[in-house]
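Peer 1: got a structure for you, letters missing:
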């Protein structure tokens, strides 16, 4: 049995030792390293693993880990690297991310972008349920308003017409909070075009991208190159999640990867939610990430270079 508690600057884990016949502390092995933990009990001729994870909810200070035996329990205290982050659980999981992401996002909406409309829709719905956000779908909104499907629209008026219309929808959604928006994929989607991102910057954007990489390191390197390349609109996204193949039954796993990536992004810059809010309040003028002061005219190239960026309110 495992008990977990968060005590602000530290977290505590208690594990029942019933049935393990622990004679002394020498029978216990605790190895904590950054974001991993393994706890083992010595048995005659073997070691029994009580817990093993490479996925603690956040990083700890290994040198400050303390453990002791309290009656029939093993008690382990970890010092957090980030004392301000509330841990819902000891490990990063779907449940802990769903709960923990709320304190990080601060109501900021999420946009799911990528080449596949279906993947965007499925992942967005899972995220909306997990976070208690409103699920929105630009494909459904456009088709409801125009009373025609996207494929027919593309054939009749071309991809540019659809992209322009979706861009208008994204403008109307840019002031929404606590929403997860699934965007159109493919060449007719606004998110794939570098000149259509003005209002997408109002929320956290996740690029869900399929890959043929054979391992995690290769996928990370591919993602890094794509983000640096900047030739497609998706490279403007806050984070990228790579998929090797797609199965709609695994949409929740992809959504979990999205939350994990967003968590790391926000923890690396805790001002991001506030900066997104400021960007919205100033009118989503396209000056992300170097937000200009009130009165800045996006049509004036000289103004853009003559004034310093706006700062966040303390």
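Peer 2: Nice, thanks for sending it over. Given the structure is predicted, the values throughout are model-derived calculations rather than measurements.
Peer 1: C-alpha from now on. contacts and neighbour counts both.
Peer 2: OK.
Peer 1: quick one: stretch 297-312 to chain centroid distance?
Peer 2: 30 Å (C-alpha atoms, centre = their mean, to the nearest Å).
Peer 1: name the surrounding residues that touch that stretch.
Peer 2: 271, 274-275, 278, 285-287, 290-294, 296 (C-alpha atoms under 8 Å, 6 or more residues apart in numbering).
Peer 1: try stretch 245-262
Peer 2: Residues outside stretch 245-262 that contact it (C-alpha under 8 Å, 6+ apart) are 93-94, 97-98, 101, 119, 122-124, 126-127, 204, 206, 210-212, 238-241, 243.
Peer 1: show me just the buried residues among the residues you listed.
Peer 2: 93-94, 97-98, 101, 119, 122-124, 126-127, 204, 206, 210-211, 238-241, 243 (16 or more other C-alpha atoms under 10 Å).
Peer 1: now, these that are in strands?
Peer 2: 204, 206, 210, 239-241, 243 (DSSP state E).
Peer 1: start to end distance for stretch 264-274?
Peer 2: 16 Å (C-alpha to C-alpha, to the nearest Å).
Peer 1: which residues touch stretch 140-159?
Peer 2: With C-alpha under 8 Å, 6+ apart, stretch 140-159 has contacts from 139, 161-162, 165-166, 169, 187-189.
Peer 1: hold the first one in mind and look at this next one:
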């Protein structure tokens, strides 16, 4: 490398540096204020000779699509989760008024009753009991057709007896089953009895013993009409029918509980006392249905048919005689 000696100009110090060399003219780029802010791009000869590649989409767009899918799935999952705990409007009033008291849905169509129980249960947070499934599980059968009517009634009565101490459940007894026996109603009175009656003008229902029982013992009646034709929104499927009944049932149940605000407390008290069958006139805790039955079946002694009257006070039976003090009966 040859050294270059630069002659100092007038008023400048001499500058000698053997490491410096002259810059070739081809590498000198004229300065421009317009492109002062732009950064120069240097490319090699090999890179310039290559053909341009296809445009690769940005990964940020793909990430945005994935985020939208994940967010949509999350919203769908939260919607399903909130379906069982959503309590607004009439639903909120029903939950607060029931105070965990169970419900019992009666009616001619058990499939409709159970579907309504599932819809109402999802809104209230109550559990709908599938009685045919439980009965088949207890009897180790695949369907109810494998059981006789007596076996179904006995097993159903056992299930209903087990549910009497359970809160926040919805039972749908089978039509013409265990509910035809009066002893089963001692267990059902611990819940609010609702009769779901779907009316079809083309197929009117006659007055049967089961319908007479529903009419006599139901505490709340919900009557709906079957919608037919192409104008029915969503079709006349079982699920749509159940949703229509639920939309009508919840406001009426809210109004009924508001009309009788003490009903839920009395139902809970009836269950806590053991479902003794004294509904709606609750007896003191010392009252026993067994003693009451013995007093009703007791016959007066011979010779005292007209003078003695047998009465029951608590669990002790006493004989009141005319003009004589009260003495405990032996």
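Peer 2: Nice, I can see it. Model, not experiment: these values are computed from the prediction.
Peer 1: picking up where we left off before, can you tell me which of the contacts of stretch 140-159 of the first structure are buried?
Peer 2: Looks like the contacts of stretch 140-159 of the first structure have 139, 162, 165-166, 169, 188-189 buried, using 16+ other C-alpha under 10 Å.
Peer 1: please produce TSV containing those residues, extended by distance to residue 182 of the first structure and secondary structure.
Peer 2: Below are these laid out as TSV (distance: C-alpha to C-alpha, whole Å; DSSP: H, G, I helix; E, B strand; the rest coil):
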residue	distance to residue 182 of the first structure	secondary structure
139	8	helix
162	15	helix
165	15	helix
166	11	helix
169	12	helix
188	14	coil
189	11	coil
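Peer 1: now the helices for the stretch 1-150 of the first structure?
Peer 2: 94-105, 117-131, 138-146, 150-157 (DSSP state H, counting those that start in this stretch).
Peer 1: tell me where the stretch 201-330 of the second structure has helices.
Peer 2: Under DSSP H, counting those that start in this stretch, the stretch 201-330 of the second structure gives helices at 209-217, 238-259, 263-272, 289-297.
Peer 1: tell me the one of the ones in strands among the buried ones among the contacts of stretch 245-262 of the first structure nearest residue 177 of the first structure?
Peer 2: residue 204 (11.1 Å; C-alpha to C-alpha).
Peer 1: excluding chain neighbours, what is closest to the alignment partner in the second structure of that closest one?
Peer 2: In the second structure, the residue equivalent to residue 204 of the first structure is residue 192, according to TM-score structural alignment. Nearest non-adjacent residue to residue 192 of the second structure, counting by C-alpha to C-alpha, 6 or more residues apart in numbering: residue 103, 4.9 Å away.
Peer 1: same thing with residue 263 of the second structure?
Peer 2: residue 257 (7.1 Å).
Peer 1: separation between that neighbour and residue 223 of the second structure?
Peer 2: From residue 257 of the second structure to residue 223 of the second structure the distance is 18 Å (C-alpha to C-alpha).
Peer 1: try residue 71 of the second structure
Peer 2: In terms of C-alpha to C-alpha, residue 71 of the second structure sits 42 Å off from residue 223 of the second structure.
Peer 1: and if you look at residue 281 of the second structure?
Peer 2: From residue 281 of the second structure to residue 223 of the second structure the distance is 28 Å (C-alpha to C-alpha).
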